[in-house]
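*Asks:* Pasting the sequence and the predicted coordinates here, then a few questions.
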Amino acid sequence: MALMNLRRDTPPAPNALATFLDGVSIEVMPRTAAGIEDFRALLPAGTRVYIAHIDGTPIDDMVACAARLRREGFEPMPHFPARLIASKAVLLDWINRYKGEAGIEQALLLGGGVNTPAGDYTSALQMMESGAFDGFTRLHIAGHPEGNRDIDADGGDRIAMEALRLKQDWAARSDAKMAIVTQFCFEAEPVIAWVDKLARLGIQLPVHIGVAGPAKLQTLVKYAIACGVGPSLRVLQRRARDVTKLLMPFGPGDLLRALAAHKTANPSFGIESVHFFPLGGIKATATWVAEHNKGETA
């Protein structure tokens, strides 16, 4: 029997997940980026690529990575961890090098994960108020849907929320676009509750939700514990009870479908974009995104 040839006058509407994945960003380190022969084979042109600045990474490597990404047609967004920066002079030197060698106009500002600051800076807000980032077109700051005990030692979120409010006040006086990019998590409910709480508190900065790319379960558990992921770690723990699945890849599909459905039902919901942490490798994450971002009908 011959197949029917159905003519479509209009292309099919994208499904909720594909729409939600539009304009995703990804994070790399100079070391992991060096293993990619050409990012153009993996990512759409213009993709925002965050460059994580881990303690001990030379600034030369950071700037070289940013310049390479710029040459290949992407939008590099380097991290500026406040506690790793010895002085304003060092901060200005980093900025001037990034601008001069890689055309950087975007940055992620964060406190940094070390206990003893290298200099005067301990927070992203201090760097913002220094004036060093005047003229940047976009600045992102960190958010923690499941809390951060380095900020709120009691397990709450009072200090973290106040810090976000102060940064929003600063953003209102700046020409830079600002957004919150979050730590990764594995369950939709805590994310939805946190984004809704931001709205109730009058924090209207758009959220770029952090998501772990596909990886072995053991890898995800290791990173989740190291990064202080909260209650949503139970998603991995439940799966880990089945030892046959420990070495199998675990993807973000369930989490992202739930968030996409919520966004579709609530268009004003504060998540603007998705940011991927490629814990199972850059290629694996880029492939997953490409496969789920084709706009199929639901």
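*Replies:* Arrived safely.
*Asks:* drop to CA atoms for contacts and neighbour counts, all remaining ones
*Replies:* Fine.
*Asks:* Strands of this protein, start to end?
*Replies:* Along the chain, the stretches classed as strands by DSSP state E are 25-28, 48-51, 75-81, 106-110, 138-143, 177-184, 207-212, 215-216, 249-250, 271-277.
*Asks:* tell me what the longest one is packed against?
*Replies:* It refers to strand 177-184. Judged by 3 or more Cα pairs under 8 Å, 6 or more residues apart in numbering; DSSP states H and E, the packing partners of strand 177-184 are strand 138-143, strand 207-212.
*Asks:* Touching the last one from outside, list them.
*Replies:* Under the contact criterion Cα atoms under 8 Å, 6 or more residues apart in numbering, strand 207-212 has outside partners 179-186, 195, 220, 251-252, 270-279.
*Asks:* if you set the cut-off to 7 Å instead, what comes out?
*Replies:* For strand 207-212, the surrounding residues in contact (Cα atoms under 7 Å, 6 or more residues apart in numbering) are 179-185, 252, 270-279.
*Asks:* which of those residues are buried?
*Replies:* Applying 16 or more other Cα atoms under 10 Å to the contacts of strand 207-212, the neighbour count classes 179-185, 252, 270-279 as buried.
*Asks:* sorry, back to before: if we compare the helices and strands packed on strand 177-184, which one ends up closest to Thr297?
*Replies:* strand 207-212 (23.4 Å; Cα to Cα).
*Asks:* still on that earlier bit, just put the strands of the chain in JSON lines and tack on distance to Ala286.
*Replies:* Converted to JSON lines, the strands of the chain look like this (distance: least, Cα to Cα, whole Å):
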{"stretch": "strand 25-28", "distance to Ala286": "8"}
{"stretch": "strand 48-51", "distance to Ala286": "12"}
{"stretch": "strand 75-81", "distance to Ala286": "16"}
{"stretch": "strand 106-110", "distance to Ala286": "21"}
{"stretch": "strand 138-143", "distance to Ala286": "22"}
{"stretch": "strand 177-184", "distance to Ala286": "17"}
{"stretch": "strand 207-212", "distance to Ala286": "12"}
{"stretch": "strand 215-216", "distance to Ala286": "12"}
{"stretch": "strand 249-250", "distance to Ala286": "14"}
{"stretch": "strand 271-277", "distance to Ala286": "9"}
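*Asks:* Check it against this one:
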Amino acid sequence: MAAAPPSPAIPALVLPHAAGVRMPRLGLGTWPMAGAECRRAVESALGLGYRHLDTAAMYGNEADIGAAIAGSGVPREEIFVVTKVWYDRLTPEGIRASCAASLRRLRLAHADLFLVHWPRPDMDLAAVLGALRRLKEDGLARATGLCNVPPGLLRRALEIAPEAVSCVQVEYHLYLSQARLLEITRPRGIPLTAYAPVAKGAAERDPAVRRIATKHGCTPSQVALAWLLRQDLVAAIPKAASEAHQRANLAALALRLDAEDLAAIAALPKDRRLVDPSFAPDWES
């Protein structure tokens, strides 16, 4: 399978252990969209040049995304599709079956990136990583990785099977530091994908971020995205249902923050986690 080229307007990151697979740095997050809204959003994004689509078995929208891809006219090899297995399927058999079911719904022969959505304390980590590795070997996924992992678990995974971890996806935004994870991923060339990158709209209401936005003639959400996208080996997948928001997110790629802006952002609190379900891991472990 040839590596998919990114949209000309969107730079890409090379995934390690994945035969040169490239992941566009800005993608379309699709949770919690579904049905016609999701199909329209994906069709619009592909028409604007997005080539990175993020979904998951749990989202319930893979069939909608598959229909949008099939009707888009964009060649499959140009689209980078990410999907995930839910935490109740973390056995080798469950992972394999989940991937196969996701691909059927997406109408695809392979995923470009297949991720463990959430870890589970009682999972057999070596068996999970082995199952991910076999998905790559059998051509069902071009790259694999982990979501929502604390630093200790990521280190253990990389000790067991580094080739199974080509990307890490976690909540990351102006108000939540991921410095400990980035200290692990960057030296290994592993991209970190930020979900909830505009902090679920909190950036729009923040006076400090609003001042930066006014200075640059942009929106606070564009400031939040630009802050992430300027960082080494960081990608972002903001959810955007409307064409207007999709265009605005694309425009954030060209926004350049100065030292004063970065100092103001650095002064913001960095301990505000917005996604912390009851089954989340111990983030400090």
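*Replies:* Right, received. Where do you want to start? These numbers were taken from a predicted model, which means no experiment stands behind them.
*Asks:* ok so, going back, next, format the helices and strands packed on strand 177-184 of structure 1 as CSV and append distance to Arg257 of structure 1 and mean neighbour count.
*Replies:* Shown next, in CSV, are these (distance: least, Cα to Cα, whole Å; neighbours: other Cα atoms under 10 Å):
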stretch, distance to Arg257 of structure 1, mean neighbour count
strand 138-143, 21, 21
strand 207-212, 12, 24
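*Asks:* Would you state the helices of the stretch 1-150 of structure 1 in chain order?
*Replies:* Per DSSP state H, counting those that start in this stretch, the stretch 1-150 of structure 1 carries helices over the ranges 16-20, 30-33, 59-71, 88-102, 124-129.
*Asks:* Find the one among those helices with the highest mean neighbour count.
*Replies:* Ranked by mean neighbour count, the helices of the stretch 1-150 of structure 1 are led by helix 16-20 with a mean of 22 (mean count of other Cα atoms under 10 Å).
*Asks:* so what does that helix touch, helix or strand wise?
*Replies:* Judged by 3 or more Cα pairs under 7 Å, 6 or more residues apart in numbering; DSSP states H and E, the packing partners of helix 16-20 of structure 1 are helix 253-265.
*Asks:* Go ahead and name everything in contact with the helix it packs on.
*Replies:* Counting by Cα under 7 Å, 6+ apart, Ala16, Leu17, Phe20, Phe186, Glu187, Ala188, Phe269 sit against helix 253-265 of structure 1.
*Asks:* burial of the fourth one, as a residue count?
*Replies:* The number of residues packed near Phe186 of structure 1 is 26, by other Cα atoms under 10 Å.
*Asks:* Which position in structure 2 pairs with it?
*Replies:* Using TM-score structural alignment, the partner of Phe186 of structure 1 in structure 2 is Leu174.
*Asks:* before we move on, what about Leu108 of structure 1?
*Replies:* Counting by TM-score structural alignment, the partner of Leu108 of structure 1 is Phe114.
*Asks:* picking up where we left off before, would you convert the helices of the stretch 1-150 of structure 1 into JSON lines that also reports distance to Leu166 of structure 1?
*Replies:* Shown next, in JSON lines, are the helices of the stretch 1-150 of structure 1 (distance: least, Cα to Cα, whole Å):
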{"stretch": "helix 16-20", "distance to Leu166 of structure 1": "29"}
{"stretch": "helix 30-33", "distance to Leu166 of structure 1": "32"}
{"stretch": "helix 59-71", "distance to Leu166 of structure 1": "29"}
{"stretch": "helix 88-102", "distance to Leu166 of structure 1": "21"}
{"stretch": "helix 124-129", "distance to Leu166 of structure 1": "8"}
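*Asks:* Would you check how far apart the residue nearest the centre of structure 2 and Arg155 of structure 2 are?
*Replies:* The centroid of structure 2 falls nearest to Thr193 when counting by Cα atoms, centre = their mean (4.2 Å). With the distance defined as Cα to Cα, to the nearest Å, Thr193 of structure 2 ends up 17 Å from Arg155 of structure 2.
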